[in-house]
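Engineer: build me a model from this:
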Amino acid sequence: TAAIDTPDADEIMRQANAKGWRISDVWNTHWHPDHAGGNAALKAQVGARVTGPSEVERIGAAPDRVVEEGDIVKLGKLTARVIDVGGHTLGHVAYVFDEAKLAFVGDALFSMGCGRLFEGTPQQMWTSLQKISALPDDATLYCAHEYTQSNARFAVTVDKSNPALLERSAEVDRLRAANKPTVPMSLRLEKATNPFLRAPLLKEAIAMPSAQDWEAFAEIRRRKDAFKG
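Structural biologist: Next up, the predicted model:
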């Protein structure tokens, strides 16, 4: 069994033990402590083998296996390919299971949102989002945080005439009121409602009709960074 990122080693072990699973591997998406902070504890407790980008070394030991775009990782009968989705951080990767049509995208893409650009450039992040967008529309995406409700509140400020967004926002409110999760999410739905993926379609709405696609993305990201809703 692999843990995709390690925000809390104790909780991961509680969940694994309750299900009778043995954590043999850790696959990190990026180096932030809420994603790789439990690596050392899991290695100490169960001897987990850590796979991830080289930047993981910034908060502890280097990964047992360093991966980058184009690499293949395996767990039992499952195979995933690694894609570079840097922008939120440098050396941020996603794990794509093509046969199962699912991907673990870390903080590169959220439900109706995307990660802040702590280290990368808008151009870099836009390129990364295009890689995710190129996956099959029926792919299931596993992001790392439950930010959907706040993301939806921002999304309607830049895409308020989008009926799919308004419908989804209302559904998210219903789910969260019932304390139910909104992730994972489908890529098809993200393409229809995520303002960061829809940046080329929102140039008029953000008063940048002549902007390049990445410039429109950068403006939407700037507005989200300043959003207080």
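Engineer: contacts, neighbours, all on C-alpha from now
Structural biologist: Fine.
Engineer: how much space between Glu171 and Pro33?
Structural biologist: 31 Å (CA to CA, to the nearest Å).
Engineer: quick one, which of those two is more surrounded?
Structural biologist: Pro33 (17 against 14; other CA atoms under 10 Å).
Engineer: contacting residues around that one?
Structural biologist: Applying CA atoms under 8 Å, 6 or more residues apart in numbering, we find Pro33 in contact with Pro7, Ile59.
Engineer: the protein: strands as residue ranges?
Structural biologist: With strands called from DSSP state E, the chain shows them at 2-4, 25-27, 49-52, 65-66, 72-75, 78-84, 93-97, 102-106, 109-110, 113-114, 140-143, 185-186.
Engineer: helices along the chain, start to end?
Structural biologist: With DSSP state H, the ranges of helices along the chain come out as 9-19, 33-36, 39-46, 122-133, 148-158, 163-177, 187-193, 213-226.
Engineer: dump these to JSON lines, plus distance to Ala3.
Structural biologist: JSON lines is the format used below for these (distance: least, CA to CA, whole Å):
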{"stretch": "helix 9-19", "distance to Ala3": "8"}
{"stretch": "helix 33-36", "distance to Ala3": "10"}
{"stretch": "helix 39-46", "distance to Ala3": "10"}
{"stretch": "helix 122-133", "distance to Ala3": "21"}
{"stretch": "helix 148-158", "distance to Ala3": "23"}
{"stretch": "helix 163-177", "distance to Ala3": "25"}
{"stretch": "helix 187-193", "distance to Ala3": "22"}
{"stretch": "helix 213-226", "distance to Ala3": "30"}
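Engineer: now the other sequence, so there's something to compare against:
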Amino acid sequence: MARLEIELIPALSDNYIYLLHEPQQGMTAVVDPAEAGPVLEALRRRGSRLDLALITHHHADHIGGLLELKARTGCRAVGPRADAHRIPGLDQLVDEGDRVVLGALTAAVIATPGHTSGHISYWFPEAEALFCADTLFALGCGRLFEGDAPTMWRSLQKLAALPDATRVYCGHEYTLSNARFALTIDPDNPRLRERAAEVEAVRARGEPTIPSTIGLEKATNPFLRAADPAIRRRLGLEQAPDFEVFGEIRRRKDRA
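Structural biologist: Reported below is the predicted structural model:
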């Protein structure tokens, strides 16, 4: 596995900003800088310059520090072509199938609309790392602010198709509440019960639950498990298409 040093930077109330350092060529990127101050402090501590800012979507809690970072560091900003009109400061516009180079590593851009219409994710296959912001959470998924259930289901299926060992770096620390909700949908899943207990312990210690992995999410995240017969029976949707089952789970989470 190619090296990619990843630092989690907590921001705002529950956001994660990610600082990525590729040591072979010494390049550094930030993913979704919600605010500039914590990023600048991390760069100062590491003695690193900032080369790239990778943006997933237009929400303020993911781009709030971008313009200040550009002004302070001279970094280039990469972001979704579909959201160019809503994200000031983008230098490189990307969409499904495009590539972003960070030193010796290359990220594939995956279009993942649903939470927002222009949401994208960045997958570094050599580093086995996915930065999916508010599409896929640990034990959850994003609200459907600008999309519908079929759209989000297709996006989640793209991510579920990645290798099981892929580490999942999402945009927020929502895992504890997600775990408690997941148990109402899939209560007889022993791996989920085990994971929920682990999450409770980790959060009680004040530690992050991120990253997860694709394999772990497929085994425990109800939003990826719409085809599971036990979940379908519990929801009374045995014959429904997968996206309808997913949509019902999302509606229940919205009301939780």
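Engineer: next, the TM-score between them, please.
Structural biologist: Overlay of the two chains. TM-score (TM-score structural alignment, normalised by the length of the first structure): 0.96; 226 aligned residues with a CA RMSD of 0.9 Å.
Engineer: ok, which of the helices of the first structure comes nearest Phe110 of the first structure?
Structural biologist: Distance to Phe110 of the first structure, taken as CA to CA, is lowest for helix 148-158 among the helices of the first structure, at 7.4 Å.
Engineer: hang on, the earlier thing: turn the strands of the first structure into TSV, columns for distance to Phe227 of the first structure and mean neighbour count.
Structural biologist: As requested, the strands of the first structure are exported to TSV (distance: least, CA to CA, whole Å; neighbours: other CA atoms under 10 Å):
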stretch	distance to Phe227 of the first structure	mean neighbour count
strand 2-4	30	19
strand 25-27	32	24
strand 49-52	32	24
strand 65-66	36	14
strand 72-75	38	13
strand 78-84	28	19
strand 93-97	27	25
strand 102-106	22	24
strand 109-110	16	26
strand 113-114	13	24
strand 140-143	21	22
strand 185-186	23	18
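Engineer: nearest to Leu166 of the first structure, out of those?
Structural biologist: strand 113-114 (14.9 Å).
Engineer: Gln157 of the second structure maps to what in the first structure?
Structural biologist: By TM-score structural alignment, Gln157 of the second structure lines up with Gln130 in the first structure.
Engineer: actually Leu40 of the second structure, sorry about that
Structural biologist: In the first structure, Leu40 of the second structure lands on Met13 (TM-score structural alignment).
Engineer: now swap in Thr184 of the second structure and tell me
Structural biologist: Using TM-score structural alignment, Thr184 of the second structure sits opposite Thr157 in the first structure.
Engineer: residues near that match, how many?
Structural biologist: 15.
Engineer: for Ala205 of the first structure, see how far away it is.
Structural biologist: Taking CA to CA as the measure, Thr157 of the first structure falls 9 Å from Ala205 of the first structure.
Engineer: returning to that earlier point: mind checking which of the strands of the first structure is nearest Gln149 of the first structure?
Structural biologist: Closest approach to Gln149 of the first structure among the strands of the first structure (CA to CA): strand 113-114, 10.0 Å.
Engineer: could you tell me where that closest one falls in the second structure?
Structural biologist: Aligned using TM-score structural alignment, strand 113-114 of the first structure spans residues 140-141 in the second structure.
Engineer: how much does that stretch stray from the first structure?
Structural biologist: Superposed on the first structure, stretch 140-141 of the second structure shows a mean distance to its aligned partners of 0.3 Å (mean CA distance after the TM-score superposition for the first structure).
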